[in-house]
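>>> I'd like to go over a predicted model; first the sequence, then the structure.
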Amino acid sequence: MKLVILIWATLLGAHAEDSCVYKDIREYKKKLFSSNPVLDQVKLQKDATNSFVDKAKQRPNPALEFEYTRGDDFGLDTNNYDLKLLHVIEMGGKRSARMEQALARAKLESNQYDLYGSRKGLENLLKYQRGAQLEVLVKAMQEAIETFRSIIKKLESRKRLNPEEKVSLSTLKLALNDYTARLNDFKNEQDVLAGEVAFMGECKKLKFNYTPIKYPNIGVLELSEKQGMAAIEENKVEVARKLLKQEKSLAYPDLMVGPIVGYETKGADEFVSAGIGITFNAPFLNTNYGGKLQASKNLLAQQKTAKNNISLLKRKLNNQLKVYHQSLKTYQAMPSLSKIAKFHNEAEQLFRRGVVSIPMIIESHRQYVDYMDSRFETENDILNALMEIYIITGKKKLIEKLFN
């Protein structure tokens, strides 16, 4: 019975993966931001960071010492037994410093994993959109190739061609070969993207469907040191600061305190003794000066690095905002794909009626494909700039409204 259930569950899982279909980028986004292999990986990695604090909380185990000596005291056998149980008392706030350093490190790595997961998710959204763009370009290329082949077939079926028709035939063949090569490039690029997008969408096969997107207008954005990449730079400084505190705590020796029990026999006599033992390393040779110096210099270096990186992030944010606004302005001024398709279809009808010459129909197809490629390139500039702005600032509202 268990075997039947296992086989049935396996078949259902395989069917679910095979039948996974996203009608557009909106559905793909919902899936991507709710569950994907990288997101699952990030969750496990973030859970692992919690162990930093658990490890730092651990106290040293007590030391158990036992000594036995045997001797002779003027003909009498002597036996000495000493048992010590020494508890380690960490001085100088070592445990609290260790825990604070672990907390700072856990926060840093958790934020880094979140940033990594966000970037991977956004990159795959862009890859889906690029794959959908290529779907449009592939269809346009196939239409042009079909048209060129039809015209070539007609011209080659004629017994005689005038000089203009001969040039047109040669031009058409060159255009056909060029479009066939470009079609191959588009298909290869789409196949590569399909594999990556299907992996993140947990599908074996994925069909792209292009959907026009209304991109948001972004106003003035200030870089906050509590979000995004700037927050990570501050986290790194905090880790370095806590490490310095930890190195300072190591300047104090630990105490080992505990009871001592002794038992001695001398001939027929027995003696029992008890007391307390205190052990510590005398700080005569060093007080961890080297460790404190290294941590102090590391903190200064990290503070300078963070200051430089945050300054660079501010410049990068301004540049990306400029790219976004310029590209969006250009994109909004460009005719939509539906309008261009309408113009193109009108040109096709005129050609079929014999009103438009062969060179003009070649140029019409070239302009049609090149325009769409240029429009998509502008759209990708918008998407890439938006992704970088989100990664830098960490403002989720920029992405939450996108593809909705």
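Structure received.
>>> can we go C-alpha only for contacts and neighbour counts from here?
Fine.
>>> quick one, helices of this protein?
Along the chain, the segments classed as helices by DSSP state H run 2-18, 25-34, 37-57, 94-157, 163-200, 228-249, 289-333, 337-352, 358-393, 397-400.
>>> Could I get those in a markdown table, plus columns for distance to residue 278?
What follows is the helices of the chain, written out as a markdown table (distance: least, Cα to Cα, whole Å):
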| stretch | distance to residue 278 |
| --- | --- |
| helix 2-18 | 62 |
| helix 25-34 | 57 |
| helix 37-57 | 24 |
| helix 94-157 | 19 |
| helix 163-200 | 60 |
| helix 228-249 | 20 |
| helix 289-333 | 25 |
| helix 337-352 | 84 |
| helix 358-393 | 55 |
| helix 397-400 | 60 |
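>>> Go through those helices and name the closest to residue 69.
Between residue 69 and these, the tightest spacing by Cα to Cα is seen for helix 94-157, at 36.6 Å.
>>> Packing partners of that closest one?
Secondary-structure packing of helix 94-157 (3 or more Cα pairs under 8 Å, 6 or more residues apart in numbering; DSSP states H and E): helix 25-34, helix 37-57, helix 163-200, helix 228-249, helix 358-393.
>>> and the third one, which residues are buried?
The one in question is helix 163-200. Within helix 163-200, the residues scored as buried using 16 or more other Cα atoms under 10 Å are 168-169, 172-173, 175-176, 179-180, 183, 186-187, 190, 193-194, 197-200.
>>> Give me the neighbour count for residue 294.
Neighbour count of residue 294, defined by other Cα atoms under 10 Å: 12.
>>> Residue nearest the middle of this protein, spatially speaking?
Centroid-nearest residue in the chain, with Cα atoms, centre = their mean: residue 116, separated by 2.4 Å.
>>> Okay, one more to line up with it:
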Amino acid sequence: MKGNAFLLLSFLLSTGIQAQCNINSPSELLEMIKKNHPSISINKSKGHALEKSIDFADQTPNPELDAESTVGDSIEGNVYTTAVTLKHTFELGGKKGARVDVAKSNYKLGMAAARFENEDSLIDSIKRMHRLRQIYELIPLYEESLGAFNKILKTLKRRSSISPEQRVERETLELVTNDYKLKMSQLNSEKIKLSKHLTFFTGTNCIIPRNSLPNEVNLSESFDNNKKTDSYSKLNYAKSALELAQANYELEKSNSYPDLKIGPTFEYEKLNVSNTKTIGIALTFDLPIFNVNGGGRAKAAKEIIVASSQLKNIKLESELDLESWISTYRRYKDSLLTIATKEELEKKHTRIEALFKRGIISTSLVIESHRQLIEFSNTRFEFEIGAVEALWYIYKMKGQLNTKSI
């Protein structure tokens, strides 16, 4: 007996039993996803790397040491010569400051891109949370339908002889039952997939509890026709791209000036018994004869025009998208508020079940009532996901997504 218990314990441990996550509300689940979502964590690391690029751009070039030693012959004897030059680079034209500005603009652009991606990851996670809740509600409907159909099937199968109509009813019920079993299997697979992904997004290894999922869609929001999208992450990205293009242009302007390398030089020469020591200044710079970086400046200027056009287009597109999302949310909201609620639908379904048990309605009507219930639920859930997506994209475009709770 002890051996069997030990084997059972070993099996359970090897299969990796998961406990329920200690999450008590949808808001708590969303906060965990914000902190631990893999994409958000990666973008945070990328931000740290981009921030270090500012320090890299702010570095001053190291001094340059040039040393040379030669030996030769002359009529007067052997000649030994040693020359040492130490030069420091002066970046003319404000290159260092321009380079730092480019790094800062690039960091700002990277953070805007990260914010845009992070918001998309959160919206995707929120939609998954709602869908998982919907599956938890759908599966019992299928189970209840299968239970009712199986009762009818058992009754029909117990009869020694049945009429042609009853035979058709039985075959129809068998088809519907098999269809519902397949759909339940599909729903269970989707439930496992969604649950595992949400667990992965939280950075834990536990089962997402039912009470941590949103019970309903927020249909209380009302939005005016204000098209202001100044805080939209995509618009901020376009603004940062323009700032980067302008910073690159300033850098190309500074690159029009040559770097100046200057420093002391010392030379020692020995010829037989005589020694000669010389000291002076060494100077090196490029002569701006063939070009003054006109090509680089022209290219950077064109990039400013492109970035400006992109910013203008994205601003107009953002206003249109916001208007479209608000219209979509209103349409889904109005539809969901006018149709029967889940409670009202359940009452109707209960009355139909009571009539069936009393033998008042036919088998075909029972099949149709269950089918209508499930079809209505699926349609309602599609509208809910549409409303959720529209609502959170409105938050995103208004720059409010990170301040909202679910």
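Ah, there it is. Everything numeric here is computed off the predicted structure, so don't read it as measured data.
>>> what's the TM between chain one and chain two?
The TM-score (TM-score structural alignment, normalised by the length of structure 1) is 0.90; 388 aligned residues with a Cα RMSD of 2.1 Å.
>>> rewinding a little: so which of the helices and strands packed on helix 94-157 of structure 1 is the most packed in?
helix 228-249 (a mean of 22; mean count of other Cα atoms under 10 Å).
>>> name the helices or strands packed onto it?
helix 94-157, helix 289-333, helix 358-393.
>>> whereabouts in structure 2 does the longest one align?
Okay, so that is helix 94-157 of structure 1. Under TM-score structural alignment, helix 94-157 of structure 1 corresponds to residues 95-158 of structure 2.
>>> which non-adjacent residue is nearest the corresponding residue of structure 1 for residue 380 of structure 2?
Here residue 380 of structure 2 is matched to residue 375 in structure 1, going by TM-score structural alignment. In space, and not counting its chain neighbours, residue 375 of structure 1 is closest to residue 331: 6.9 Å by Cα to Cα, 6 or more residues apart in numbering.
>>> so what corresponds to the one you found in structure 2?
Matched by TM-score structural alignment, residue 331 of structure 1 corresponds to residue 336 in structure 2.
>>> got a list of what its match touches?
The contact partners of residue 336 of structure 2, taken as Cα atoms under 8 Å, 6 or more residues apart in numbering, are 380, 383-384.
>>> Across to structure 1, which of those residues hold up?
Here is what carries over to structure 1 from those, by both residues aligned by TM-score structural alignment, their matches' Cα atoms under 8 Å: 380, 383-384.
>>> what's the closest of those to residue 57 of structure 2?
Ranked by distance to residue 57 of structure 2 (Cα to Cα), those are led by residue 384 at 49.5 Å.
>>> Look up the closest residue to that closest one, ignoring the ones flanking it.
In space, residue 384 of structure 2 is closest to residue 217, 6.4 Å off (Cα to Cα, 6+ apart).
>>> Now check structure 1 for the residue matching the one you found.
Residue 217 of structure 2 maps onto residue 213 in structure 1, with residues paired by TM-score structural alignment.
>>> swap in residue 259 of structure 2?
Structural correspondence for residue 259 of structure 2 with respect to structure 1 (TM-score structural alignment): residue 254.
>>> Could you report the neighbour count for its match?
For residue 254 of structure 1, the count of nearby residues is 17 (other Cα under 10 Å).
>>> Correct me if wrong: residue 208 of structure 2 contacts residue 198.
Yes - between residue 208 of structure 2 and residue 198 a contact is recorded at 7.4 Å, counting by Cα atoms under 8 Å.
>>> residue contacts, residue 349 of structure 2?
369, 373.
>>> And the residue mapped onto residue 341 of structure 1 from structure 2, how far from residue 370 of structure 2?
Superposed on structure 2 with TM-score structural alignment, residue 341 of structure 1 falls opposite residue 346. Look at residue 346 of structure 2 and residue 370 of structure 2: by Cα to Cα, to the nearest Å, they are 11 Å apart.
>>> cool, residue 264 of structure 2 as well?
Per Cα to Cα, residue 264 of structure 2 is found 95 Å from residue 370 of structure 2.
>>> What's the match for residue 225 of structure 1 in structure 2?
Per TM-score structural alignment, residue 225 of structure 1 is aligned with residue 230.
>>> count of residues packed around that match?
By other Cα under 10 Å, 15 other residues sit near residue 230 of structure 2.
>>> show me the contacts for the closest residue to residue 258 of structure 1 other than its chain neighbours.
In space, and not counting its chain neighbours, residue 258 of structure 1 is closest to residue 86: 4.2 Å by Cα to Cα, 6+ apart. By Cα under 8 Å, 6+ apart, the contact set of residue 86 of structure 1 is 62-64, 256-259, 277-278.
>>> From residue 277 of structure 1, how far off is residue 86 of structure 1?
7 Å.
>>> Stretch 311-325 of structure 2 vs structure 1, mean deviation?
Compared with structure 1 after fitting, stretch 311-325 of structure 2 has a mean deviation of 1.6 Å; criterion: mean Cα distance after the TM-score superposition for structure 1.
>>> what do you get for stretch 183-195 of structure 2?
Relative to structure 1, stretch 183-195 of structure 2 is 2.0 Å off (mean Cα distance after the TM-score superposition for structure 1).
>>> Could you tell me which residues make contact with the match of residue 259 of structure 2?
Going by Cα under 8 Å, 6+ apart, residue 254 of structure 1 touches 88-91, 280-281.
>>> And for stretch 352-371 of structure 2, what's in contact with it?
In contact with stretch 352-371 of structure 2 (Cα under 8 Å, 6+ apart) are residues 145, 149, 152, 169, 173, 349.
>>> so the fifth one makes contact with residue 151?
What that stands for is residue 173 of structure 2. No - using Cα under 8 Å, residue 173 of structure 2 is not in contact with residue 151; the gap is 10.4 Å.
>>> Give me the distance between the aligned partner of residue 369 of structure 2 in structure 1 and residue 153 of structure 1.
Residue 369 of structure 2 maps onto residue 364 in structure 1 when the alignment is built from TM-score structural alignment. Computed as Cα to Cα, the residue 364 of structure 1 to residue 153 of structure 1 distance reads 20 Å.
>>> go on, residue 210 of structure 1?
Distance from residue 210 of structure 1 to residue 153 of structure 1, by Cα to Cα: 33 Å.
>>> Compare neighbour counts for the two and give me the winner.
Per other Cα under 10 Å, whichever of residue 210 of structure 1 and residue 153 has more neighbours is residue 210, with 17 against 12.
>>> Now do the contacts for that one.
Contacts for residue 210 of structure 1 (Cα under 8 Å, 6+ apart) come out as 24-25, 129, 132-133, 135-136.
>>> try it again with 6 Å
The contact partners of residue 210 of structure 1, taken as Cα atoms under 6 Å, 6 or more residues apart in numbering, are residue 132.
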